[in-house]
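>>> coordinates only, sequence not included:
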């Protein structure tokens, strides 16, 4: 299946989710591809504490804030600072539900330019044609991928 959109967001981590919320509120045509908070879930250590406080949140329009998330849970700010990785991931899930951010859970396997558009091939067999692409992926190096490394 081929989809067309104005903006393709590759990656569903904090920055991709924040951008999606911004675009959605402004009724901008976009498509987000990725697995929500995958990098954080797989590579950030359990029990990790964030340096950012609860005043930092994903929503650029300040509607779905961490403070609101805590308030709805009946949790006091003083009990959660510094924020734990687990609480932050719970907030991110809550944010996605509240902001109603659609995410196509798959990977981009190929991205190229075709005239004045980009064409993305996805791992689920579909493709996306977009006028612009935002790469909002996490980063991670593995011991099996290094420049000049050969098996």
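Okay, I see it. All figures in this text were calculated on a predicted structure; none of them were measured in a lab.

>>> For the rest of this, base every contact and every neighbour count on C-alpha atoms.
Noted.

>>> what about residue 72, neighbour count?
Using other Cα atoms under 10 Å, residue 72 has 9 neighbouring residues.

>>> do the same with residue 52
11.

>>> For the chain, which helix extends over the most residues?
helix 85-99 (DSSP state H).

>>> which helices and strands sit right next to the helix or strand hosting residue 4?
According to DSSP states H and E, residue 4 maps onto strand 2-10. The contact analysis (3 or more Cα pairs under 8 Å, 6 or more residues apart in numbering; DSSP states H and E) places strand 2-10 against helix 14-25, strand 30-33, strand 127-135.

>>> Any chance of a markdown table for the ones you listed, columns mean neighbour count and distance to residue 112?
Shown next, in a markdown table, are the helices and strands packed on strand 2-10 (neighbours: other Cα atoms under 10 Å; distance: least, Cα to Cα, whole Å):
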| stretch | mean neighbour count | distance to residue 112 |
| --- | --- | --- |
| helix 14-25 | 20 | 20 |
| strand 30-33 | 22 | 16 |
| strand 127-135 | 18 | 10 |
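
>>> here's the one I want to compare it with:
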């Protein structure tokens, strides 16, 4: 890649980044897509709720996306992280992991989020094999199975009740005092959700979750455990560029995935909307449309100044 000016640098090769690169490629924009190869859903067995691709492997979805970029000769894909991006005049300069740099008129960050696991022995080891965060993604495959919800405090109540859509055999593990108001405890009881305050010792199982072992020595057979994930930006670029973050750590974006930083867009899980693969792809397409429109306005203005 030379020092010639790119139209767009897309950082991230998941559904959002690939979708944006596709739309921009069809607009004949010069695009470099950089992918560090660390997708958030790499532990997942399948992509769910993605029209025409429901149930496919995440790697297969990305592979199809890459193949569909091949006809667009203005789009380049590199398996490489972007280490830094700084503003340089009206454009940006990005430093890649191999030490090279590129310049671009616009930046689209589709870098996703990274989940933070609870301090629960076995949770990270069994993630994707019985420990999950999103019932929309994995609840269907676990329907009518014995499930657990892990967490405490008022915010866990709604999550536990939500999981009743997929199973009536549901236990809420609060790993100590629940911190749940009496009225909400009554609501959970009426809904058939068992609340277990016994501290959890570990999650057991190898290829999949088999049981929960408590410090008391009791065990509870469970097919899956869901927890409310805390997540943070996978890439430091979002904050480094000055993008505003919301309460949950996602980038605050306005129409068409624009951030508060001119020229910088954020799409996919890293932005503020529902964190579904198909929504990420849609956000990437919207961002691409907005980026192309901005560039068209700039190019028209430049033609006017040349007259």
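Yep, that arrived. Keep in mind the model is a prediction, meaning the values are calculated, not measured.

>>> picking that back up, pull the residues that contact the strand holding residue 4 of the first structure.
Contacts to strand 2-10 of the first structure, defined as Cα atoms under 8 Å, 6 or more residues apart in numbering, come from residues 16, 20, 28-34, 108, 126-137.

>>> Then stretch 126-136 of the first structure?
Outside stretch 126-136 of the first structure, the residues touching it (Cα under 8 Å, 6+ apart) are 1-13, 15-16, 116-122.

>>> Over which residues of the second structure does it lie when aligned?
On the second structure, the counterpart of stretch 126-136 of the first structure by TM-score structural alignment is residues 100-110.

>>> re the thing from before, buried ones among the contacts of stretch 126-136 of the first structure?
For those, a burial check counting by 16 or more other Cα atoms under 10 Å picks out 4-5, 7-13, 15-16, 117-122.

>>> Please name the spatially closest residue to residue 123 of the first structure (chain neighbours excluded).
In this structure, residue 123 of the first structure finds its nearest non-sequential neighbour in residue 107, 5.3 Å apart by Cα to Cα, 6 or more residues apart in numbering.

>>> The one you found corresponds to which position in the second structure?
By TM-score structural alignment, residue 107 of the first structure lines up with residue 81 in the second structure.

>>> OK, contacts around its match?
For residue 81 of the second structure, the contacting residues are 11, 34-36, 96-97, by Cα under 8 Å, 6+ apart.

>>> who's in contact with the nearest residue to residue 44 of the first structure once chain neighbours are set aside?
Of all residues beyond its chain neighbours, the one nearest residue 44 of the first structure is residue 85 (7.6 Å), with distances taken as Cα to Cα, 6+ apart. Counting by Cα under 8 Å, 6+ apart, residue 85 of the first structure makes contact with 44-50.

>>> Filter the residues you listed down to just the ones in helices.
Among these, no member falls in helices (DSSP H).

>>> Hmm, residue 93 and residue 82 of the second structure touching each other?
No: here residue 82 of the second structure does not reach residue 93: they are 10.6 Å apart, not a contact under Cα atoms under 8 Å.

>>> Against residue 133 of the first structure, how distant is residue 112 of the first structure?
10 Å (Cα to Cα, to the nearest Å).

>>> how many neighbours does residue 161 of the second structure have?
Counted with other Cα under 10 Å, the neighbours of residue 161 of the second structure add up to 18.

>>> so what corresponds to it in the first structure?
In the first structure, nothing lines up with residue 161 of the second structure, judged by TM-score structural alignment.

>>> looking at it, residue 161 of the second structure is touching residue 188, isn't it?
Yes: counting by Cα under 8 Å, residue 188 is a contact partner of residue 161 of the second structure at 7.3 Å.

>>> For residue 88 of the first structure, list the residues it contacts.
With contact set as Cα under 8 Å, 6+ apart, residue 88 of the first structure has no partners.

>>> Same question for residue 40 of the second structure.
With Cα under 8 Å, 6+ apart, residue 40 of the second structure has these contacts: 112-115.

>>> which SS class is it?
Assigned with DSSP: H, G, I helix; E, B strand; the rest coil, residue 40 of the second structure falls in the coil class.

>>> and if you look at residue 99 of the second structure?
Looking at residue 99 of the second structure with three-state DSSP, the answer is coil.
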